[in-house]
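Enquirer: Next comes the sequence, and after it the predicted model I'd like to discuss.
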Amino acid sequence: NDWSLAALQAKKFFTGYLIELSLSIDNLFVFLLIFTYFRVPKDLRHRVLFWGIMGALIMRMVMIFAGAELVERFHWLIYIFGAFLIYTGLKIFKDTEDDFDPSDAGIVRLATRFIKISKEYHGDHFFILKDGVRTGTLLLLVLIVIEFSDLIFAVDSIPAIFGITTNKFIVYTSNIFAILGLRTFFFLLADLADRFHYLKIG
C-alpha cells in the first residue's frame, strides 16, 4: 500500500543520507588541511566553503543524474561501481603516506598552468585586475582544490548510494542534506583543532 511504499522510500533516503554524511566526514579533515596549508584567513573560510558547497551540489547533480541514467540502461554497471569501491577501500587501507602537500596535487599544477594565479589574498575576491590582466587570487586556487577534493570523494560516495537505490530524487536529496550540514561541522572541527592542537596531527 501507499504507507508501506512511503516508509520504504523514507528508509532509503535516510540510509543514503547516513552513508553520504559518514563518508563526507573525511572531507572535513581534508578541507582543514587545505585551509591550514594555504593559510586561509579565518574570515575568508566561510566564503570558500559556501561556493565550494554550491559547486558540489551542481557537480553531484550532474554525476547522479548521469549515473542513474547509465545504471537504468546498463544494470551491470552496479557491479563495476561495487568493484571500484572495493578497490578504493583497499587502496586507502594500504596507503601509509601520512604527509599531505596540496602543492604537489595535479589540480594545482593544472590550474596554475591555465589560470594566472596571484600568490596573495586580496580580501574575499576570487579575481583581481593586475597590470590590466584578469588574475585569479590565491583564494580562487583554494576553491579549485576544495572542489577537486570533493569531486574525488563524490566518486566514492555516489556509487555507494546507488547500491541502495537508483531513484534520482532520493539519491540527490540525501546528498544535498548531508552536504549542507558539512559547513557547520567544519567550523566545529576547526574550533576543536584550535583548542586541541594535536587534533591536526591525528
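Expert: Happy to help now that I have it.

Enquirer: From here on, just use CA atoms for contacts and neighbour counts.
Expert: Will do.

Enquirer: what's the single longest helix in the protein?
Expert: Counting by DSSP state H, the longest helix found in the chain is helix 2-37.

Enquirer: Going along the chain, name the helices of the protein.
Expert: For the chain, helices defined by DSSP H occupy the ranges 2-37, 42-73, 77-94, 106-114, 138-162, 168-180, 182-195.

Enquirer: mind listing what's buried in the longest one?
Expert: So that's helix 2-37. For helix 2-37, burial by neighbour count (16 or more other CA atoms under 10 Å) applies to 12-13, 15-21, 23-24, 27-35.

Enquirer: related to what we said a few turns ago, the helices of the chain into CSV, with extra columns for distance to residue 131?
Expert: Output for those, formatted as CSV (distance: least, CA to CA, whole Å):
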stretch, distance to residue 131
helix 2-37, 28
helix 42-73, 25
helix 77-94, 45
helix 106-114, 18
helix 138-162, 17
helix 168-180, 38
helix 182-195, 36
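
Enquirer: Those: which one's closest to residue 100?
Expert: helix 2-37 (7.8 Å; CA to CA).

Enquirer: For that closest one, which helices and strands make contact with it?
Expert: Under the contact criterion of 3 or more CA pairs under 8 Å, 6 or more residues apart in numbering; DSSP states H and E, helix 2-37 touches helix 138-162, helix 168-180, helix 182-195.

Enquirer: The most centrally placed residue in the chain and residue 192, how far apart?
Expert: In the chain, the residue lying closest to the centroid (CA atoms, centre = their mean) is residue 150, at 2.1 Å. Separation of residue 150 from residue 192 (CA to CA, to the nearest Å): 22 Å.

Enquirer: Give me the distance between the longest helix of the chain and the centre of its chain.
Expert: From the chain centre to the centre of helix 2-37 is a distance of 12 Å (CA atoms, centre = their mean, to the nearest Å).

Enquirer: Please compare the first structure with the one that follows:
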Amino acid sequence: MQTVAPLWLWALFVAIVIVALWIDFSVLKRDGPRDTGFRQALNWSLIWVGVSFAFNALLWAALWHTSGDSAFATARALEFFTGYLLEKSLAVDNIFVFLMIFSYFAVPAAYQKRVLMIGVLGAIALRAVMILLGAWLLAQFHWVLYVFGAFLLITGVKMWRAAGEEPALEDNPALRLLKRVLPVSAQYDGERFWTRENGVRVATPLLMVVALVALTDVVFAVDSIPAIFAITTDPFIVLTSNVFAVLGLRAMYFLLAAVAARFHLLSYGLALILVFIGTKMLIVDFIQIPIWLSLGVVVSILIGAMLLSLRGAGTKPAA
C-alpha cells in the first residue's frame, strides 16, 4: 500500500491521537459523572475541529517540503479536508442513533459520557483495521471500488426511504439476543456495567447501551469507510481524516443533542451524499469528478439540508 506520508508523519499522527485521547479521558475523569453543558460541548467541538485543521496544515507543509510541489500538497490537503467533512457529516447520523438509544434506555446524561468514550475508542480501533484492509483490497483488486460504489448507492436510497421514520429499537435483533443471554437489572447502578441483585450478578442497562453503541459503530463504519475511498485511496489520508472526524464525537454528541430537532431534514441530505459518492465511485473509470467539485457538492447538500430544516422548524411539531 503506497502512501504520500513519510514515516515521521505517521508517528506524529499516532502521538497526536494518544495525547488527544489522554486529554479527553482526563477531562472525563475530572468532571466525573456530571452532565456536559452546551457551552462546554461547543468549546470542545471547536478545539477538535481546530486540531484537525492544524494537522491538515501540517500535512500540506510536510508534503510541500518533501515533494517541492505546492499543487500536489494542496491536492492532498484538499482530499483530507473533503474526507474529514464527509466523515464528520456521516457521524451526525450516527449521533442521532446514539440519541435514540440513550432515550430508549433513559440513560442519565451524566452517564452518557463514559459510554461515548468507549464508543470513540472502539470506533478508532475498528476503523483503523477496516481502512487498512480496504486499502489493501483496492490495491489488489480494482473492481472492489465498484462494489463499494454500489453498496453506498443502495445504502443512500435506503437511508432516504427511512428518513423521518422513528426506528423501532425494541425490534433490534442484537438487543433481543442480549436480553436472552444476559440477566439485566431494571435499575442503573451508577456507571457500573454489572451489579448484584439478590446475590446474583446481573448486567445493568448501561452494559446494554454500550453493546448497542458498539454495534452502531460497526454498522456506520461499514457505511462510511467505503465513502471516503471515493475521495482518495491513500491509506494515510483515509485513516487520518476518519480518525480526526471521530475524535470529537463525544463533544459533538452533546452539542447536537441540544439542537437535533432543528435539523430534522439532515438524514435526507446524508442520503443524497451517499448516493453522490456511490455514483462517483461507479463512474470513476469513465468520468473523473475533481476533488473540489466533490467538496462543493457535499458542502452544498449539508448547508441546503440544514437551511431547509431551520426554515421548516416552525411548522414541524416538536419530537
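Expert: Perfect, thanks for sending it. It should be emphasised that the depicted structure is a prediction, and the values quoted were computed from it without experimental measurement.

Enquirer: any idea how far the residue nearest to the centre of the first structure lies from residue 52 of the first structure?
Expert: 8 Å.

Enquirer: In the first structure, point out the residues matching stretch 76-84 of the second structure.
Expert: The aligned range for stretch 76-84 of the second structure in the first structure is 9-17, by TM-score structural alignment.

Enquirer: Between the helices and strands packed on helix 2-37 of the first structure, which one is closest to residue 110 of the first structure.
Expert: Minimum separation from residue 110 of the first structure across these (CA to CA) falls at helix 138-162, 10.4 Å.

Enquirer: Could you list the buried residues of that closest one?
Expert: For helix 138-162 of the first structure, a neighbour-count test (16+ other CA under 10 Å) marks 138-151, 153-162 as buried.

Enquirer: so how many other residues sit close to the counterpart of residue 53 of the first structure in the second structure?
Expert: Residue 53 of the first structure maps onto residue 120 in the second structure, with residues paired by TM-score structural alignment. Residue 120 of the second structure: 22 surrounding residues under other CA atoms under 10 Å.

Enquirer: who touches residue 120 of the second structure in this structure?
Expert: Residues in contact with residue 120 of the second structure (CA atoms under 8 Å, 6 or more residues apart in numbering) are 246-247, 249-250.

Enquirer: cool, residue 278 of the second structure as well?
Expert: Applying CA under 8 Å, 6+ apart, we find residue 278 of the second structure in contact with 148-153, 227, 230.

Enquirer: do residue 68 of the first structure as well
Expert: Residue 68 of the first structure sits next to 162, 166-168 when contact means CA under 8 Å, 6+ apart.

Enquirer: To what extent does the match of stretch 76-84 of the second structure diverge from the second structure after superposition?
Expert: In the superposition with the second structure, the average deviation recorded for stretch 9-17 of the first structure is 1.2 Å (mean CA distance after the TM-score superposition for the first structure).

Enquirer: Same check on stretch 143-158 of the first structure?
Expert: For stretch 143-158 of the first structure, the mean deviation from the second structure after alignment is 1.3 Å (mean CA distance after the TM-score superposition for the first structure).

Enquirer: In the second structure, point out the residues matching that stretch.
Expert: Stretch 143-158 of the first structure maps onto residues 210-225 of the second structure, going by TM-score structural alignment.

Enquirer: and if you look at stretch 77-86 of the first structure?
Expert: Using TM-score structural alignment, stretch 77-86 of the first structure corresponds to residues 144-153 of the second structure.

Enquirer: hang on, the earlier thing: return the distance of the match of residue 53 of the first structure relative to residue 158 of the second structure.
Expert: For residue 120 of the second structure relative to residue 158 of the second structure (CA to CA), the value is 26 Å.

Enquirer: From the structure, what's the count of residues near the closest residue to residue 115 of the first structure other than its chain neighbours?
Expert: Sequence neighbours aside, residue 136 is the residue nearest to residue 115 of the first structure in space, at 6.8 Å (criterion: CA to CA, 6 or more residues apart in numbering). Residue 136 of the first structure: 24 surrounding residues under other CA under 10 Å.

Enquirer: which one among the contacts of residue 278 of the second structure gets closest to residue 38 of the second structure?
Expert: Of all the contacts of residue 278 of the second structure, residue 38 of the second structure sits closest to residue 227, with 30.4 Å by CA to CA.

Enquirer: Specify the local secondary structure of the closest residue to that closest one other than its chain neighbours.
Expert: Of all residues not flanking residue 227 of the second structure in the chain, residue 277 sits nearest, at 6.1 Å (CA to CA, 6+ apart). Taken by DSSP: H, G, I helix; E, B strand; the rest coil, the conformation at residue 277 of the second structure corresponds to helix.

Enquirer: What lines up with residue 173 of the first structure in the second structure?
Expert: In the second structure, the residue matched to residue 173 of the first structure (TM-score structural alignment) is residue 240.

Enquirer: No further queries at this time; thank you.
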